[in-house]
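Undergrad: No letters, just coordinates:
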């Protein structure tokens, strides 16, 4: 059923569009279409049929918020047709100016489908976002222009983050990897329903950036995800970047949060008594109180080797991983995104202080030796003078990019090759730009780093950035190239 209406619905703009109803096995879903036209000289072009805010799993709510997700068998029985014309709230995470708390909710396991036409049979690209934000960040305007236009169905998902998704006592009351189990149910929904939206369930590519790329890597290793997808695209992330052993899980960040949030003595950690005390505490705590502890002491949440989702270490699982065709890459100066403070004053001592912060258990001599080895290895024999703050800013960025990003991604590629996978394509983004996301690392003199997240505007063509900023011809060319490369890979491998 298609109806022509003037849409003020909850769309960002008033538009002449059609409401489109699709019948799924879980109930009817109603979205809308939008036509930018075919003039590729315009900033936005292309046509898409759009379905926003479709539940792909039953979100655990209230006292069950720390449980695993469940399959959703039927959409709201009180409503004849599910309204898929607007984005749903993001999962809980620390709020900021760009994502206020009133845009978040524990009922957040939704996805969005953007398709060229529901009557087609197009390759499918399922996107897993990074460690913050939500599926609405990757808006339909840019997705239609840079991806859907090329003849693919794009699905964006959101999943539980931080403490909500990864805090664990390694028991049934607080199981590990809840956010990853959320993610598994999304491609499972795609396999079951995407044909109703014009997608080909036999050609599914999962792709992600940052923590989303780490998720792609983890899903490729998990026996629970086999058969749900067929190709991978990873940008700026691999399994090795966010992984915990069982010993790590039973201590570290989880005990730290239990002590600070609930005052729990972590002796007998994981016992029924301690789990009960934690449950009583967390049920009474507001989501705002819980997420306020997400980044205490700089510790972050990681995926656990839990015996099920990841039954073993990544290196061992990689030996039996299916030979997925994979497009894997990074950006040139990833670590510039994480530079803090005034980079114009950075020196060799600053570099050593960073090492101490990252490895607090190292003694003074070991930390200095590690820092010196890195400096010698990345400086190509020419170490900047202390007064050369620009030189130290660049060198420190190169060191941190190598040790935190490139080295781990290279190992992932090597594991693919050792397992006999030859369908691998590698890339590095080297285009420097003043597009806002590309300058997030901070500018020192005339240095504009190609920082972590610099690739995102060229894939997703964010409307607010491209409409507000005077992009160069080179920026447009890079966006066209990357959108074409991503979609060509999803279509042809």
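TA: Cool, the structure landed. Just so it is clear, the model here is predicted, and its values are computed rather than measured.
Undergrad: Please make it C-alpha for all contacts and neighbour counts, starting now.
TA: Fine.
Undergrad: what's the nearest residue to residue 87 if we skip its chain neighbours?
TA: Setting aside the residues directly before and after it, residue 87 is nearest to residue 53 in space (C-alpha to C-alpha, 6 or more residues apart in numbering), at 4.9 Å.
Undergrad: my read: that neighbour touches residue 108, true?
TA: No - Residue 53 is beyond contact range of residue 108, at 9.1 Å (criterion: C-alpha atoms under 8 Å).
Undergrad: which residue ranges form the strands in the stretch 201-350 of the chain?
TA: In the stretch 201-350 of the chain, the strands defined using DSSP state E, counting those that start in this stretch lie at 231-235, 243-244, 303-304, 326-331.
Undergrad: Pretty sure residue 107 sits in a strand.
TA: No - when classified by DSSP: H, G, I helix; E, B strand; the rest coil, residue 107 is found to be coil rather than part of a strand.
Undergrad: hmm, back to that, anything in contact with each of residue 53 and residue 108?
TA: Residues touching both residue 53 and residue 108 (C-alpha atoms under 8 Å, 6 or more residues apart in numbering): residue 88.
Undergrad: circling back to that earlier point, can you give me how far whichever helix or strand the residue nearest to residue 87 is part of is from the chain middle?
TA: Using DSSP states H and E, residue 53 falls within strand 47-55. Centre-to-centre, strand 47-55 and its host chain are 20 Å apart (C-alpha atoms, centre = their mean, to the nearest Å).
Undergrad: And here is the other one:
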């Protein structure tokens, strides 16, 4: 009785209630699970059957730390699936990052669980399946921050979310067999494979799986598109605000691993001893050492543990694999928000006095630290930085500190998100895949009210609409519900329909928008998403040309001159 009351309490925080009868028990290859039913605040008669915290892998602890995941050991009887599993260990408290109350806030290395939300458990229904990969820079976040019940209910799709290993535990690499790296990606592969093998019993079609994600989830999706391990596991892909160029491969992982070992008092010379030492450290020590590494050794905006070419999940760089047509030619929907680096990322990165303006000197210093992973500038870093600053200078207000700050947000957003997304679109179409491209301009009303007027559609603004947040009573940490407007609800319905249509057919076009054309390099059409959407051609073409053609040519010429 107490457990039932607790479940009802945390579900009611998110504006959902448990069903009186409860959903049926569902069988999986690992064992039987019993969940709950939830409802959106606008469809009180349409239950969404919800199964939370289902293990898809054995706990990656002890000798399994820094190794590929192994399947979960099957269980006897019926496993309760009414609460989400703990988040994977991470260096920040999500409750202090997210503006709303989380269903749970615990973390544990035993975190490899998934969640299923479905409008049916009839195995014959064969609904499209959307598998969500969460964001958080591959170092924070969790699969179940908010329910996807509105997307499942309004669009009759099955939605799956899951946790995967993060940061040091998910992406440390010694560059050899002792810690090849990409463990978080391997978790994702196993989770998607679990879905493909079991989702039919939850009403889903295993041959119509779409993987989708935002930010780190978006670039995780793009890495799966080029990974041989992921081939055949999904039919379509959606990358929101992130592709592999947003977080490029780490070229010197052993150097970073040794720096981390030093912070934790481990010998870094012998890689086997290094990994054994890190396996023995309590997770709290690992997180503390991870924080020290970022503070002491890693430049602003750079993450120490990133994807690597491990010869297994990733056999070469994504750029090479696409050029050699070794990527999966899946249908691909990808895009960005129109001001990706406008507010959230610089604020969360603790930029000094961000929002109050920026001097030329600070802008230049931050840029030089930020371009290291995005521009192959060899010894010409200062010349490249000067060219970038000049290209983005506001010539009408060249010394205005607010204008300088605004241009900094634009150049960083273009470098990290817009230009890499267009490169990925060009590469995927060149490799034989079909692409639909977008730029989202809609800002949820409560976020617009809380930010300065000069901020456009910022990083994560799309997430609220795709998840269907306006159709849940989401409680802020202050205790009030988020005041979603009728316009928010209209835009959320539109984006949920676009995403679900793409998962169903490969064509995202909805009932109220013009036909969404396929993107090609000869006709780079994209959809400008808003309450009234429109088809445009050439996403930020001048700025994208600058990053994707002018800057590489400047770097090539500088490198030639040095020789």
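TA: Thanks, I have the structure now. Keep in mind that this is a model prediction, so the values were computed, not measured.
Undergrad: got the strands of the stretch 201-350 of the first structure as TSV, with mean neighbour count and distance to residue 358 of the first structure columns?
TA: Output for the strands of the stretch 201-350 of the first structure, formatted as TSV (neighbours: other C-alpha atoms under 10 Å; distance: least, C-alpha to C-alpha, whole Å):
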stretch	mean neighbour count	distance to residue 358 of the first structure
strand 231-235	26	23
strand 243-244	19	16
strand 303-304	26	19
strand 326-331	24	22
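Undergrad: Which one of those lies nearest to residue 316 of the first structure?
TA: Ranking those by proximity to residue 316 of the first structure (C-alpha to C-alpha) places strand 243-244 first, at 13.6 Å.
Undergrad: That closest one aligns to what range in the second structure?
TA: Taken onto the second structure by TM-score structural alignment, strand 243-244 of the first structure occupies residues 248-249 there.
Undergrad: what do you get for stretch 196-211 of the first structure?
TA: By TM-score structural alignment, stretch 196-211 of the first structure lines up with residues 201-216 in the second structure.
Undergrad: mind putting the strands of the stretch 201-350 of the first structure in CSV, distance to residue 365 of the first structure included?
TA: Formatted as CSV, the strands of the stretch 201-350 of the first structure follow (distance: least, C-alpha to C-alpha, whole Å):
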stretch, distance to residue 365 of the first structure
strand 231-235, 35
strand 243-244, 27
strand 303-304, 31
strand 326-331, 32
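Undergrad: where along the stretch 151-300 of the second structure do the helices fall?
TA: 167-171, 183-198, 216-226, 253-263, 271-280, 283-297 (DSSP state H, counting those that start in this stretch).
Undergrad: no wait, the stretch 1-150 of the second structure
TA: With helices called from DSSP H, counting those that start in this stretch, the stretch 1-150 of the second structure shows them at 2-13, 149-155.
Undergrad: Quick check: which of those helices is buried the most?
TA: helix 149-155 (a mean of 26; mean count of other C-alpha atoms under 10 Å).
Undergrad: So which other helices or strands are in contact with it?
TA: Helix 149-155 of the second structure sits against strand 48-55, strand 113-118, strand 158-162, helix 461-467, helix 486-505, with contacts defined as 3 or more C-alpha pairs under 8 Å, 6 or more residues apart in numbering; DSSP states H and E.
Undergrad: Packing partners of the longest one?
TA: Put plainly, it is helix 486-505 of the second structure. Helix 486-505 of the second structure sits against strand 127-133, helix 149-155, strand 204-214, helix 461-467, with contacts defined as 3+ C-alpha pairs under 8 Å, 6+ apart.
Undergrad: Quickly compare those and say which is most buried.
TA: Most buried of these by mean neighbour count (mean count of other C-alpha under 10 Å) is strand 127-133; its value is a mean of 27.
Undergrad: Which part of the first structure matches that strand?
TA: Alignment of strand 127-133 of the second structure against the first structure: residues 122-128, by TM-score structural alignment.
Undergrad: Now for residue 202 of the first structure: which residues touch it?
TA: When contacts are counted by C-alpha under 8 Å, 6+ apart, residue 202 of the first structure touches 191, 229-230.
Undergrad: so where is stretch 489-503 of the second structure in the first structure?
TA: Taking TM-score structural alignment, stretch 489-503 of the second structure hits residues 476-490 over in the first structure.
Undergrad: Quick check, residue 185 of the first structure in contact with residue 57.
TA: Yes - in this structure residue 185 of the first structure lies within contact range of residue 57 using C-alpha under 8 Å: 6.5 Å.
Undergrad: More neighbours: which of these two?
TA: Between residue 185 of the first structure and residue 57, counted using other C-alpha atoms under 10 Å, the more crowded position is residue 57 (26 against 22).
Undergrad: And that one, how close does it get to residue 107 of the first structure?
TA: 10 Å (C-alpha to C-alpha, to the nearest Å).
Undergrad: And for residue 360 of the first structure?
TA: From residue 360 of the first structure to residue 107 of the first structure the distance is 38 Å (C-alpha to C-alpha).
Undergrad: one step back: how far apart are the match of strand 127-133 of the second structure and its match in the second structure?
TA: Mean deviation of stretch 122-128 of the first structure relative to the second structure after superposition (mean C-alpha distance after the TM-score superposition for the first structure): 0.3 Å.
Undergrad: Including distance to residue 456 of the second structure, could the helices of the stretch 151-300 of the second structure go into a markdown table?
TA: Output for those, formatted as a markdown table (distance: least, C-alpha to C-alpha, whole Å):
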| stretch | distance to residue 456 of the second structure |
| --- | --- |
| helix 167-171 | 30 |
| helix 183-198 | 32 |
| helix 216-226 | 20 |
| helix 253-263 | 36 |
| helix 271-280 | 43 |
| helix 283-297 | 29 |
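Undergrad: between those helices, which gets nearest to residue 318 of the second structure?
TA: Nearest to residue 318 of the second structure, of all those, is helix 216-226, at 6.1 Å by C-alpha to C-alpha.
Undergrad: got the contact list for the closest one?
TA: Here helix 216-226 of the second structure makes contact (C-alpha under 8 Å, 6+ apart) with 132-138, 185, 211-213, 230-231, 237-247, 314, 318, 321-322, 326-330.
Undergrad: Since that was my last question, I'll sign off now.
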